[in-house]
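Participant: Sequence and predicted structure, then a few things I'm wondering about:
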Amino acid sequence: MASLQDIKRRIGSTKKTRQITSAMQMVSTAKLSQIQRSTTGYHEYAYRIKAVVSHLIENHVLDNVDSSHLPMVDARPVKKTGLLVVTSDRGLVGSYNANIIKKTNALMKEKNLTPENTVILAIGGNGADFYKKRGFTIALEHRGLSDVPNFNEIRQVLKTVISLYEAEAFDALHLVYNHFINRLQSDQQTIQLLPLTKDVVEQAKIDEKKDGQEQTFETKSAYYSEPDSTAVLNVVLPQYIQSLVFEAVLDAKTAEHAASSTAMSSATDSADDLIRRLDLQYNRARQSQITTEITEITGGMVALE
């Protein structure tokens, strides 16, 4: 049986751990509230640009575009596949990273992807480290994302992603990230980003609602562009890709803060339970020691009589 001193030492150590996890929970909760307040407006912008591109597709604007002047719509044979994986840089976020890795591996299995025909583009250190150890080519590795990311932080990332596609480092690109549902739940999602075809845009469309009502946008039966469709698409389509990636990063970061808050809350509760058990163990051991001391004193008194 552990000595009273050992039990007391464990109680003190657990209380210090509880203070740390409780503080981390409060910090994560504050970050979650901050990012939710900061990103509300961007979701509206992202939805509207998705609607614009969807309307362009419906009106066959992409049908006659020369892919040599617009590489993002060039649907070439897929020899290598790029996976843009969004994870966290650190641990202490519960199953957040493990779920993303699991979803990415499931996508690889579905598409028969191997280290030989797959390129990893990692936002977050966990994903980069995991696949680097398993022999995958890491074409992009971005760490140190802010708690509330801004667009300038990933602008260069997006430029690199598009330039890698244009240089044929990969022939198709899929995005894997955590979609925030609520403080206790997130969902792992995959979206194909490149090449931009009608099927890809349709797959990326999200049925969004505002105040319980589905949002709709009035569209014309045809688009008139100046100077020409290619020039317009060269501006709109990169913005569309940027909006998808940046919105996913914001979504993933929100889910990360929620996962961290939940994990630290569970750790704090576990510490409370352990402290209660140790207190009970300490009291029982103390009572046993006192009983033993009383018995020894009584026995000594009897021996003296």
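Facilitator: Yep, it's here.

Participant: switch to C-alpha atoms for all contacts and neighbour counts from now on
Facilitator: Will do.

Participant: show me where the chain has strands.
Facilitator: Assigned by DSSP state E, the strands in the chain fall at 81-86, 118-123, 137-142, 172-182, 185-194, 209-210, 213-214.

Participant: Hmm, residue 275 is touching residue 14, no?
Facilitator: Yes. Residue 275 lies in contact with residue 14 (CA atoms under 8 Å); the separation is 6.7 Å.

Participant: what about versus this one:
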Amino acid sequence: MASLQDIQRRISSTKQTRQITSAMQMVSTAKLSQIQRSGTGYHSYASRLEVVVEHLVSAHLLDNIDAKHIPLIGQRPIKKTGILVITSDRGLVGSYNANVIKQTNALMKKENLNPDNAVILAVGGNGADFYKKRGFNVVLEHRGVSDVPTFNEVRQVLKTTISLYDSEVFDALHVVYNHFVNRLTSEYRDVQLLPLTAETLEKMGGEHKDEHKANFEVQSVYDIEPDSTAVLNVVLPQFVQSLVYEAVLDAKTAEHAASSTAMRSATDSADDLIHDLGLQFNRARQAQITTEITEITGGMVALE
């Protein structure tokens, strides 16, 4: 049985741990609120851009375009598939990283992807380290994403991604990440981003497509100046960059929520442990007092 001093030491160290986890929970909650406020304006812009692209598709602007002049819509044999994996740089986020990696591995198994026919683009250290150890070619690695990432911060990732696709380092691109649902829940998402086709563009309107259209109507017949190819060469890269940046924002929001939940669970566990150790201490102290009284009583009887 542990001594009273050992139990007191454990209670003291557990209280210190609880203070740390409680503080980390408050910090993560504050970061979550900050990124939700910060991302509201960009989500509005991204929604409007999605609607514009949907209307361009409905106007059949992509039907007669020569793919040679717009690489993002070019259809070519898929020799290598790129997977953009968005994870965190650190731990203490519960099952956040494990869920992304587990579901991504399931996607690879389903699509028969392996180090020979797939490359990894990693935003976040956990994903980069995991796939490096398993022999995958990590062609892009970006660590140190800030708590509230800005577009300028992620701009180089976006440019490099499109450049790698244009250079045929990969012929198709999946973006995989945790989507923020609420403070307690996130869900895995897999978006096949490249190449862009009329079918995939129609699917990228998102779950609020009807709401977006109701709030932002765009005509479906266009007068194009100078020509449709020039317009699409401007709009489509912006659209791809918008989707990737929005995925980074979404994933970072889910990361803060996961961190807050994990730290709250750790704090609750520390409280339970402190309570149990307190009961154990009281029982041990009671047993010690009983033993001391018995010894004193026995000594008095012996003296008589």
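Facilitator: On my side now, so go ahead. Everything quoted here is computed from the prediction, not taken from an experiment.

Participant: Could you dump the strands of structure 1 into CSV with distance to residue 165 of structure 1 and mean neighbour count added?
Facilitator: Output for the strands of structure 1, formatted as CSV (distance: least, CA to CA, whole Å; neighbours: other CA atoms under 10 Å):
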stretch, distance to residue 165 of structure 1, mean neighbour count
strand 81-86, 9, 26
strand 118-123, 11, 24
strand 137-142, 11, 17
strand 172-182, 8, 22
strand 185-194, 8, 19
strand 209-210, 33, 9
strand 213-214, 35, 8
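
Participant: Can you report how many residues neighbour residue 74 of structure 2?
Facilitator: 17 (other CA atoms under 10 Å).

Participant: Hmm, residue 165 and it touching each other?
Facilitator: No. Residue 74 of structure 2 is not in contact with residue 165 according to CA under 8 Å; the separation is 10.5 Å.

Participant: the helices in structure 1, which residues?
Facilitator: For structure 1, the helices defined by DSSP state H occupy 4-58, 96-110, 125-132, 151-166, 198-204, 229-304.

Participant: which stretch among the strands of structure 1 comes nearest residue 50 of structure 1?
Facilitator: Closest of the strands of structure 1 to residue 50 of structure 1 is strand 185-194, at 12.4 Å (criterion: CA to CA).

Participant: And the closest one against structure 2, how far off on average?
Facilitator: Taken against structure 2, strand 185-194 of structure 1 registers an average deviation of 0.7 Å after superposition, with mean CA distance after the TM-score superposition for structure 1.

Participant: Distance of residue 228 of structure 2 relative to residue 169 of structure 2?
Facilitator: Counting by CA to CA, to the nearest Å, the gap from residue 228 of structure 2 to residue 169 of structure 2 is 27 Å.

Participant: no, scratch that, I was asking about residue 42 of structure 2
Facilitator: With distances taken as CA to CA, residue 42 of structure 2 is found 30 Å from residue 169 of structure 2.

Participant: buried set for stretch 58-67 of structure 1?
Facilitator: Across stretch 58-67 of structure 1, burial judged by 16 or more other CA atoms under 10 Å covers 61-62.

Participant: And stretch 270-281 of structure 2, by the same measure?
Facilitator: Neighbour counts over stretch 270-281 of structure 2 (16+ other CA under 10 Å) mark 270, 273-274, 277, 280-281 as buried.

Participant: what does that stretch correspond to over in structure 1?
Facilitator: Stretch 270-281 of structure 2 corresponds to residues 271-282 in structure 1, going by TM-score structural alignment.

Participant: for the helices of structure 1, which one sits closest to residue 138 of structure 1?
Facilitator: helix 125-132 (6.7 Å).

Participant: mean offset of that closest one relative to structure 2 (after superposition)
Facilitator: With mean CA distance after the TM-score superposition for structure 1, helix 125-132 of structure 1 departs from structure 2 by a mean of 0.6 Å once superposed.

Participant: That helix: how far from the chain's middle?
Facilitator: Centroid displacement of helix 125-132 of structure 1 relative to its chain, using CA atoms, centre = their mean, to the nearest Å, is 13 Å.

Participant: tell me which strands and helices it is in contact with?
Facilitator: helix 96-110, strand 118-123, strand 137-142 (3 or more CA pairs under 8 Å, 6 or more residues apart in numbering; DSSP states H and E).
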